[in-house]
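K.L.:
mind folding the following:
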Amino acid sequence: MVGLQELTVPLFSFIFFVIFLYKWRSGAASTPRKKLPPSPTKLPIIGNLHQLGTSPHRSLQSLSNRYGHLLLLHFGSVPVLIASSAEAAREIMKNQDLIFSNRPKLSIPDRLIYGSRDVAFSPYGEYWRKVRSISVLQLLSNKRVQSCRRVREEETSAMVEKIKQLGSSSTVVNLSVVLMSLTKDVVCRVALGRKYGDHGEDKKFKNILVEFEELLGATSLGDYIPWLGWIDRVNGLDARIEKIAKQFDAFFEVVLQEHKDAKKRDDDIGGDGELDFVDILLQFQKENEAGSTLLTMIQSKQSSCSTLEWAIADLIKNPRTMKILQNEVREVVGMKEDIGEDDLEKMSYLKAVMKESLRLHSPVPLLLPRESTQDTKIVGYDIAAGTQVMINAWAIGRDPSLWENPEKFRPERFLDSSIDFRGIHFELIPFGLLVGGVARYCVCDGR
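P.N.:
Next comes the predicted model:
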């Protein structure tokens, strides 16, 4: 009897264990396993952050070549889907755009751009739709773009004269500085109503803008490993962000007050002054909302300048291509002193040169991260809600399955091609998906 009692507890324990094991295996078998995208081995805490390197778009292209054009990484605790094919980009940006329309909350743009209240960084929702509508219909409509033609032509002519003067004095011409000045002056005149950065205290504006662009392209470790957020305080990143945010606040207070005073003068005398972006935004938005939208518009000068620099560099390295382009310009312009925008429409080879340069040197190689709002599938793989998504536009532009000799600068590939960079053809998306001229992208230099 005693022996039976001693066996009872182990026997019942064994029976319960067998039942539990059976139930667990039955449940696991009945739940279909999710098919996740391929993923390289990750390290504890940091995940795959160590594999990004100093040029993330290049590092991610190498990983995609090894693991596939759709791969799953982990930046700290955050799952991040990397898309490096036109097929995946089309699925994310077009076929399932609503699911991937949200933006993850990033601490740096959140602090620099008034709580991410601009068209590029704001989360999907009613506010973003309002800002996009104002941008598309009021700021970047075809009518508005054409109305700024005089500004573009005046500043371009001024740049040409400046280069002539510098060249005649045997001074080395720094084209990077000249192009930076051109894009800045055009954007400032169109957006703010006048130039900034030429003399006196206005020089501060240029320094503020350079610092702002550098910070907007930086990454806060705390976004991916929250308990390491204190590092931003130690390395000085927090202090830099706070300083530049205060400087932009002060700058925009002056800009907004200038426009209010000018409007009052126009109202008093019954004038009908020409409207710039600030005037238009003040009609629709509160002051901080106007400031956030203006920051996006002003910052866009960097991508314009980068695009021009790379195109000129490509032409210098390819004298045959430059000769063909020069001949086209001479044929179209003839004996005219100046080149107008109407002339540009007749230059098919020039357009091909710009497309080819954008293909090789996307000004925004990694498009601004999206975030999935629900579970879904992309090209057969299961993607969980809350996954960040990055599209490597730089890698797509160099995909050998899409482009013959992708590393070679050959504008002729576009002469008989309908491919454009406005977001319709996903083989070429250097600015992301353009919606009425508005692109939601990240800030990066596409080398």
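
K.L.:
please count neighbours and contacts with C-alpha atoms only from this point.
P.N.:
OK.

K.L.:
distance of residue 239 from residue 112?
P.N.:
12 Å (Cα to Cα, to the nearest Å).

K.L.:
neighbour count winner among those two?
P.N.:
Legend: neighbour count by other Cα atoms under 10 Å for residue 239 and residue 112, higher for residue 112 (23 against 13).

K.L.:
I figured the more buried one was touching residue 245, is that so?
P.N.:
Yes. Residue 112 is in contact with residue 245 according to Cα atoms under 8 Å; the separation is 5.4 Å.

K.L.:
ok, residue 85 - contacts?
P.N.:
Going by Cα atoms under 8 Å, 6 or more residues apart in numbering, residue 85 touches 69, 70, 395, 396, 399.

K.L.:
now for those residues: which two are most distant?
P.N.:
70 and 399 (13.4 Å; Cα to Cα).

K.L.:
more neighbours, these two?
P.N.:
Using other Cα under 10 Å as the criterion, residue 70 and residue 399 rank with residue 70 on top: 25 against 21.

K.L.:
from residue 34, how far out is residue 394?
P.N.:
30 Å.

K.L.:
which of those two has more neighbours?
P.N.:
residue 394 (27 against 10).

K.L.:
tell me which helix or strand that one sits in.
P.N.:
helix 393-396 (DSSP states H and E).

K.L.:
could you point out the helix or strand that follows that helix?
P.N.:
strand 434-435.

K.L.:
strands of the protein, start to end?
P.N.:
Counting by DSSP state E, the chain has strands at residues 70-75, 78-83, 370-371, 376-378, 381-383, 388-391, 434-435, 438-439.

K.L.:
just checking, what packs against the first one?
P.N.:
I take that to be strand 70-75. strand 78-83 (3 or more Cα pairs under 8 Å, 6 or more residues apart in numbering; DSSP states H and E).

K.L.:
packing partners for the strand it packs on?
P.N.:
Here strand 78-83 touches strand 70-75, strand 388-391, going by 3+ Cα pairs under 8 Å, 6+ apart.

K.L.:
give me the distance between residue 132 and residue 122.
P.N.:
10 Å.

K.L.:
next: residue 150.
P.N.:
Distance, residue 150 to residue 122, using Cα to Cα: 32 Å.

K.L.:
comparing those two, which residue is more hemmed in?
P.N.:
residue 122 (23 against 12).

K.L.:
next up, the contacts around the nearest residue in space to the more buried one that is not next to it in sequence.
P.N.:
Closest residue to residue 122 apart from its sequence neighbours, by Cα to Cα, 6 or more residues apart in numbering: residue 116 at 4.9 Å. When contacts are counted by Cα under 8 Å, 6+ apart, residue 116 touches 109, 110, 122, 123, 292.

K.L.:
helices - which of the residues you listed land there?
P.N.:
109, 110, 292 (DSSP state H).

K.L.:
give me the number of residues near the last one?
P.N.:
In this case it means residue 292. So residue 292, with other Cα under 10 Å, has 21 neighbours.

K.L.:
quick one: contacts for it?
P.N.:
Contact analysis of residue 292 by Cα under 8 Å, 6+ apart lists 113, 114, 116, 117, 118.

K.L.:
and residue 281, how far is that from residue 287?
P.N.:
8 Å.

K.L.:
and this one, so I can compare the two:
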Amino acid sequence: MRMEFINGVKLYDNPLFLFISFVIIIYLQLAKLKKKLNLPPSPPRLPIIGNFHQLGRLPHRSLRDLAAKHGSLLLLQQGHNPTLVVSSAEMAEKVIKSHDVAFSNRAKTTAANILLYGCTDLAFSPYGEYWRQVRKLSVLELFSHKRVESFQFVRDEEVELAVNKIRNASINGQPINLTKMVFSVSNNIVSRCALGRKFEEEDGDGDDGKFLELTKRVIVVLTSFSFGDAFPYLRWMDYLTGFIPNLKATYAELDELMDQIIEEGKVNPKNDLLSVLLQLRSKRKGRLRWNSLKTTSKQFYWSVIKLFQLK
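P.N.:
Have a look, this model is predicted:
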């Protein structure tokens, strides 16, 4: 008996039927391959989106609940990306110490690739010779114990200013925005240590206000959802939603502003990380090419300064 539709068209000649059959065959082959691998437990997932629907508005709580149900090692499928979730100190120690090379690379997201000069910063650059050289430079020259201790006065001054603001506000019966204050203290400490100046939000629409506005935008876009990261075949959607144009515009403004700050650092060198990098640049011109450097305050903002890149 021939396989036919009601209208008389042969089923195996229909492009839609052939496409669906191809997808089913690929899915079954992948399912067989996964069965052969000794993978961690995984909650039930939906086609295409995987486990996205199980993360919810508070992912840290959702992950806690999933770990309580499925164990401290959990495999989630976030669209196209398989993600291993480690929820216990013992397992984290094994991952970091015993299998550190296997887990040393971070995913190169669309935002990080555009904003961080092709992921050439310390956090996102792949493990290898370049990463080791940048890490060595950071450990010995930028974040050594001696260097960190030299900025103790900066931390003391900023904390003292914050305490005085809280005291004065309490005396006058004024409300205090602790979230804004903590952000401001951390921002001032990092910017004074890295760039030799602090950027006060109260200063208005000048370079200071622009820098803070840009760093906030960087935080937002770095953590924003990208269709291309989750579903590579939908990368074109990032252009339709304006995500890619917004990234490029933010990058251009931030890069221009940082060039101005670097030129100021050349004219008026200070006891900050930027001045250290400028000195290293002049000493090592024969071996290193000056390109860009990103330093990170993980909890509050991503400030960008020029980075050493190997030839």
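
K.L.:
now the two most distant members of the contacts of residue 116 of the first structure.
P.N.:
Across the contacts of residue 116 of the first structure, the longest distance by Cα to Cα is 13.8 Å; it joins 123 and 292.

K.L.:
ok so, going back, quick one: which of the contacts of residue 292 of the first structure is most hemmed in?
P.N.:
Busiest of those [other Cα under 10 Å] is residue 118, holding 26 neighbours.

K.L.:
show me what it lines up with in the second structure.
P.N.:
Here residue 118 of the first structure is matched to residue 121 in the second structure, going by TM-score structural alignment.

K.L.:
check whether that match really touches residue 296, as I assumed.
P.N.:
No. Using Cα under 8 Å, residue 121 of the second structure is not in contact with residue 296, being 9.6 Å away.

K.L.:
and the residue nearest to residue 294 of the second structure when sequence neighbours are not counted, what does it touch?
P.N.:
With sequence-adjacent residues excluded and distances taken as Cα to Cα, 6+ apart, residue 294 of the second structure is closest to residue 304, at 4.6 Å. Residues in contact with residue 304 of the second structure (Cα under 8 Å, 6+ apart) are 254, 255, 258, 293, 294, 295, 296.

K.L.:
can you report how many residues lie near the counterpart of the first one in the first structure?
P.N.:
By TM-score structural alignment, residue 254 of the second structure lines up with residue 248 in the first structure. Residue neighbour count, defined by other Cα under 10 Å, stands at 19 for residue 248 of the first structure.

K.L.:
ditto for residue 28 of the second structure
P.N.:
Residue 28 of the second structure is flanked by 11 other residues according to other Cα under 10 Å.

K.L.:
tell me how far it lies from residue 37 of the second structure.
P.N.:
Taking Cα to Cα, one finds residue 28 of the second structure at 15 Å from residue 37 of the second structure.

K.L.:
quick one: the top helix by length along the second structure to the first structure mean distance?
P.N.:
As assigned by DSSP H, the longest helix anywhere in the second structure is helix 243-267. Aligned to the first structure and superposed, helix 243-267 of the second structure gives a mean residue distance of 1.2 Å (mean Cα distance after the TM-score superposition for the first structure).

K.L.:
compare residue 281 and residue 287 of the first structure (neighbour count), which wins?
P.N.:
Under the criterion of other Cα under 10 Å, the comparison of residue 281 of the first structure against residue 287 puts residue 281 first, with 22 against 15.

K.L.:
could you check how far the more buried one is from residue 60 of the first structure?
P.N.:
For residue 281 of the first structure relative to residue 60 of the first structure (Cα to Cα), the value is 39 Å.

K.L.:
and for residue 291 of the first structure?
P.N.:
34 Å.

K.L.:
of the two, who's got more company?
P.N.:
Taking other Cα under 10 Å, residue 291 of the first structure and residue 60 do not tie; residue 291 has more neighbours (26 against 23).

K.L.:
the first structure: which residue goes with residue 144 of the second structure?
P.N.:
Counting by TM-score structural alignment, the partner of residue 144 of the second structure is residue 141.

K.L.:
ok so, going back, relative to residue 162 of the second structure, which of the contacts of residue 304 of the second structure is nearest.
P.N.:
Nearest member of these to residue 162 of the second structure, counting by Cα to Cα, is residue 296, at 22.1 Å.

K.L.:
quick one: the helices in the stretch 201-350 of the first structure?
P.N.:
Applying DSSP state H, counting those that start in this stretch to the stretch 201-350 of the first structure gives helices spanning 203-216, 231-234, 237-269, 277-284, 287-299, 301-317, 319-333, 341-344, 348-360.

K.L.:
skipping adjacent residues, who's closest to residue 78 of the first structure in space?
P.N.:
Nearest one to residue 78 of the first structure, counting by Cα to Cα, 6+ apart, is residue 224 at 5.9 Å.

K.L.:
neighbours of the counterpart of the one you found in the second structure, how many?
P.N.:
Using TM-score structural alignment, the equivalent of residue 224 of the first structure in the second structure is residue 230. Applying other Cα under 10 Å, we find 19 residues neighbouring residue 230 of the second structure.

K.L.:
and residue 230 of the second structure, how far from residue 171 of the second structure?
P.N.:
Distance from residue 230 of the second structure to residue 171 of the second structure, by Cα to Cα: 51 Å.

K.L.:
and residue 164 of the first structure? What does it align with in the second structure?
P.N.:
Aligned counterpart of residue 164 of the first structure in the second structure: residue 167 (TM-score structural alignment).

K.L.:
how about residue 51 of the first structure?
P.N.:
For residue 51 of the first structure, the residue aligned by TM-score structural alignment is residue 54.

K.L.:
residue 352 of the first structure now?
P.N.:
So, by TM-score structural alignment, residue 352 of the first structure is left unmatched.

K.L.:
tell me how many other residues surround residue 352 of the first structure.
P.N.:
21.

K.L.:
quick check: it vs residue 82 of the first structure, distance?
P.N.:
29 Å.

K.L.:
same deal with residue 237 of the first structure?
P.N.:
With Cα to Cα as the criterion, residue 237 of the first structure and residue 82 of the first structure are 27 Å apart.

K.L.:
could you dump the contacts of residue 304 of the second structure to CSV with distance to residue 96 of the second structure?
P.N.:
Formatted as CSV, the contacts of residue 304 of the second structure follow (distance: Cα to Cα, whole Å):
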residue, distance to residue 96 of the second structure
254, 34
255, 34
258, 34
293, 26
294, 24
295, 23
296, 21
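
K.L.:
helix/strand/coil for residue 21 of the second structure?
P.N.:
Put simply, residue 21 of the second structure is helix when judged by DSSP: H, G, I helix; E, B strand; the rest coil.

K.L.:
alright, calling it a day.
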